[in-house]
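>>> the following block contains a protein sequence and its predicted model.
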Amino acid sequence: MAPPTATPHVLLVPFPAQGHALPLYDLAALLAARGLRLTVVTTPANAAQLAPLLAAHPDSVHRLIFPFPSHPSLPAGLENTRNCPPVYIAVFIHALAALHQPILAWARSQSAHPVVAVVSDFFCGWTQPLAAEIGVPRVVFTPSGVLGTAVPHSLFRRLVKRPVGCDDGFQVAFPTIPGEPAFEWREISMLYKIYIEGLVEEQVGESLEQNCLWNLESWGFVSNTFRALEGRYLDAPLEDMGFKRVWAVGPVAPDTDTAGDRGGEAAVAAGDLSAWLDAFPEGSVLYVCFGSQTVLTPAMAAALAEALERSAVPFVWVVSGDGVVPEGFEARAAAAAKRGMVVRGWAPQVAALRHPAVGWFMTHCGWNSVLEAVAAGVPMLAWPMAADQFVNARLLVEDAGVALRACAGGVGVAPDAGELAAVLADAVGEKGSGARTRAKELAAEAAIAARSGGSSYEDLERFVQEIQKL
């Protein structure tokens, strides 16, 4: 038997959703650069996504491929959550737990490179008992911010219910979170609502609850956030995160990344988009994108299109998946002094946000998009749809001051086109000056946090030191 190596070996378990897996891979690159040996669990259909990480760190990052666990509620061959309804995501969380035994058997065979810790996504709570059986600590990786992580864990910890007779405006309070935020029932995560309202089979629902409770037993949380953005939620351990330590190490994405590199083949090249934007004055263009999961209904798309036309603000509108654009709108926008561009498919979002002409970002407030905008110094128009996005919107508008509210309706709710046009006019006018200024300040703070001596850099160094002690 070969003697164990001195290099700490960490097992990483991502959740097969792009918004979850990619930032964990970014964290893996940072850990590998600091001398850790990493093994990343994946399944056949998701393995290719690891290629850039493996190419960059061929000696220190390895992949461990297992067949995706089948489940009768999932279509055959479905191995990631892209374009999936919330019920499917709940089943994914439940189904992945079947990887426990094969991973355990593999871990017990690693005599030359024994695993010293497990780092896994917060939707992989089943890795908590797995880590215990291996005999190592488990760290929860949260691709959301601290506030966006505390809120759902609070719900599952307290099992909050909407009283009989109350509508979606029922206020849910979070008294143990700094600032004591409250959210309407319609703003609560659909994953929690389908559980508490009994809309999934019992085993799946129990997995959702247990997943969160296991997270609260972990060694701690590694969060893709930074102190200047979420300092009030990092100053003291939160009850809704089990009073565990949080290492704030974000933003973890490299500055040079473009969304088209990892999200799929871009529908427009970064150079072509940059050339189009070059024709506009600094800060004059609105970039509109609602991520890879959200598809606007025809009514929502019509309201947005009308608002864009009424406001006369130059724009780039990225329409993903099966999204629709009102008939004739694209041609009218292109004809009006080439004022608007519609991109159907994936766009190089990081490159677009960093172009000087882009002055605002209308976003669903998904956390990866939020951090990309923050790093670029671009203020946001918040139009949250689901998941943690209402929580993120509150953070951006009320805490950070880098966003204005565009629409509060959520999935399927179309805004009033006139009201939305007024929001756009306010944003590019004097009323948006405060958010524009604060966005530039926060971008500088994010850059400082990630550099040597910065808060995120130091938290990452401390985390690696804790791993090395194991």
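Done, it's in. Nothing here was measured: the structure is a model prediction, and the numbers come from that model. Numbering: from 1, shown residues only.
>>> only C-alpha atoms for contact and neighbour calcs from this point on.
Fine.
>>> need the helices for the stretch 51-200 of the chain, in chain order.
Per DSSP state H, counting those that start in this stretch, the stretch 51-200 of the chain carries helices over the ranges 51-56, 86-96, 100-108, 127-134, 146-158, 190-196.
>>> didn't residue 406 look like it was pressed against residue 381?
Yes - assessed by Cα atoms under 8 Å, residue 406 is found in contact with residue 381 at 5.2 Å.
>>> list residues touching both of these two?
With contacts defined as Cα atoms under 8 Å, 6 or more residues apart in numbering, the residues shared by residue 406 and residue 381 are residue 362.
>>> before we move on, back to that, export the helices of the stretch 51-200 of the chain as CSV, with columns for mean neighbour count.
Below are the helices of the stretch 51-200 of the chain laid out as CSV (neighbours: other Cα atoms under 10 Å):
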stretch, mean neighbour count
helix 51-56, 14
helix 86-96, 21
helix 100-108, 14
helix 127-134, 20
helix 146-158, 21
helix 190-196, 20
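>>> also this one, for the comparison:
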Amino acid sequence: MEFKPPPPAEEKLHIVMFPWLAFGHMIPFLELSRLIAQKGHKISFVSTPKNIDRLPKLPPNLSPLVKFVKIPLPHTENLPEAAEATIDVTYDEAKYLKFAYDGLQKPISLFLESASPDWVFFDFAPYWVPEIASKLKIPCAYFNILNAAFIGFLGPVPIMMGGEDYRTKPEDFTVPPKWVPFESTVAFRIFEILRIFGDSVVGDDENVSDLYRIGATIKGCDLIAVKSCSEFEPEWFQLLEDLHRKPVIPVGLLPAADDGGENGGGWSVMKEWLDKQGKESVVYIAFGSEAELSQEELTEVALGLELSELPFFWVLRKRSNEIKLPDGFEERTKGRGLVWTSWAPQPRILSHDSVGGFLTHAGWGSVVDGVQFGRVLITLTFLSDQGINARVLEEKKMGYEIPRDERVGSFTRNLVAESIRLVMVEEAGKIYRNSVKDMSRLFGDRDRQDKYVDNLLGHLHSHSRLKNERVQKIIN
């Protein structure tokens, strides 16, 4: 790709960041804020009070440049008390969170009017931001925290917004769409799309669908910023430009910085256990903050880990006390496995020499975390973009999917064990291990990441300058 130079040192930008209320969205927005602020630009990071208080702390030297703006979430019927993020609600309650979030239109409008920033970076959910920004003559960028393949798979704006009836039933999402001009296997499995079809594709009387939100967001924005890099998925970036006819700028993969103090968050206990394991022998398991495993799924994963006979470190965040590990599981695997039931510093664990593989839900943030350290991926998808990510990884031989029943998504302990052993130790899995090792150089390249941020700032500055020149011509 052709890189634009960053803005001149004396011309600093003020950028407002407005992410969706999920930590998988807020953290990339915060990481991009950190990298932009390091260049001397000013950031206003807008979210709800509880979410801002839960975010990782930024280095003290950036505090003059990053201002956190707390806007209370309006009270909404059916939303649990004190719920301000997807981590606080069940999957079925998330629509009420979106309903409350849509109630922020007036306070956001008032804030933007008073702050008068150079740019607004916003997420898919507040599809109403472009209209507000346009009235205030503030350019806005849609920051897609997922990869280019996912947005490319969703297609042109008219189809996303329901203007063209191309995909009306779940089965339509299980084949590569007609607008993808290159050979690809990227599509949902039927059980994946069935899990999200109502909220993500159809919507209801109370809420527009996620697909409509993304379409309206892309339609109204001046620029699309994508958390990926053109070296990883060049054909998908080209497709996005062809589909939307507006700038599509990769901002880099934003690999997570180390997020655990030497003795904080129980790290000393984790490190002591990891230090005792052989090099690249441990499989790390984590399914993100939003996946809700059923009792059957939890049981099959646990017994699959036991059958694999490999060391494992499992970060298990259960939402319900009714769901339990199989009787005797922890006693039988004592010493070989560690089950951790509270927050854990994922990048720090994955960076440890004893970790060799990562059993993951294939959320894009977790994929980046694993690949940057060269950890081979075993995928078990649950929601959202995860199925698309798993197909991309399988195409590139960077991740192996645990085989499942196509209709309902069920899987067995034996297939869990066989999949883990295949990619971790068997000769047939060497292609996956080698591919991830090769790609880790790209995913963890901090110098390349820095160039992507400079390139983004160059585009933001050019757009602002051209707009100012056009306005000046009209005045004259």
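Done, it's in. Not measured: the values here are computed from a predicted model.
>>> take the helices of the stretch 51-200 of structure 1 and write them to JSON lines, including distance to residue 183 of structure 1.
Output for the helices of the stretch 51-200 of structure 1, formatted as JSON lines (distance: least, Cα to Cα, whole Å):
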{"stretch": "helix 51-56", "distance to residue 183 of structure 1": "38"}
{"stretch": "helix 86-96", "distance to residue 183 of structure 1": "19"}
{"stretch": "helix 100-108", "distance to residue 183 of structure 1": "35"}
{"stretch": "helix 127-134", "distance to residue 183 of structure 1": "30"}
{"stretch": "helix 146-158", "distance to residue 183 of structure 1": "10"}
{"stretch": "helix 190-196", "distance to residue 183 of structure 1": "13"}
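>>> which residue of residue 406 and residue 381 of structure 1 possesses the greater neighbour count?
The neighbour comparison of residue 406 of structure 1 against residue 381 (other Cα atoms under 10 Å) goes to residue 381, with 28 against 22.
>>> any idea how far the residue mapped onto the more buried one from structure 2 lies from residue 419 of structure 2?
Correspondence of residue 381 of structure 1 to structure 2, assessed by TM-score structural alignment: residue 378. For residue 378 of structure 2, the distance to residue 419 of structure 2 (Cα to Cα, to the nearest Å) stands at 7 Å.
>>> the strands in the stretch 101-250 of structure 1, which residues?
Assigned by DSSP state E, counting those that start in this stretch, the stretch 101-250 of structure 1 shows strands spanning 115-121, 138-142, 171-173, 182-184, 220-223, 245-248.
>>> nearest spatial neighbour of residue 326 of structure 2, skipping sequence neighbours?
Counting by Cα to Cα, 6 or more residues apart in numbering, residue 299 is the residue found nearest to residue 326 of structure 2 once chain neighbours are left out, at 6.0 Å.
>>> how much does the helix or strand the one you found falls within stray from structure 1?
In this structure, residue 299 of structure 2 sits in helix 295-308 according to DSSP states H and E. Superposed on structure 1, helix 295-308 of structure 2 shows a mean distance of 1.7 Å to its aligned residues (mean Cα distance after the TM-score superposition for structure 1).
>>> the very next helix or strand once past that helix maps to which residues in structure 1?
Next along the chain after helix 295-308 of structure 2, taking DSSP H and E as the criterion, comes strand 312-315. Alignment of strand 312-315 of structure 2 against structure 1: residues 315-318, by TM-score structural alignment.
>>> pull up the overlap in contacts between residue 378 and residue 419 of structure 2.
The contact sets of residue 378 of structure 2 and residue 419 overlap at 400-402 (Cα under 8 Å, 6+ apart).
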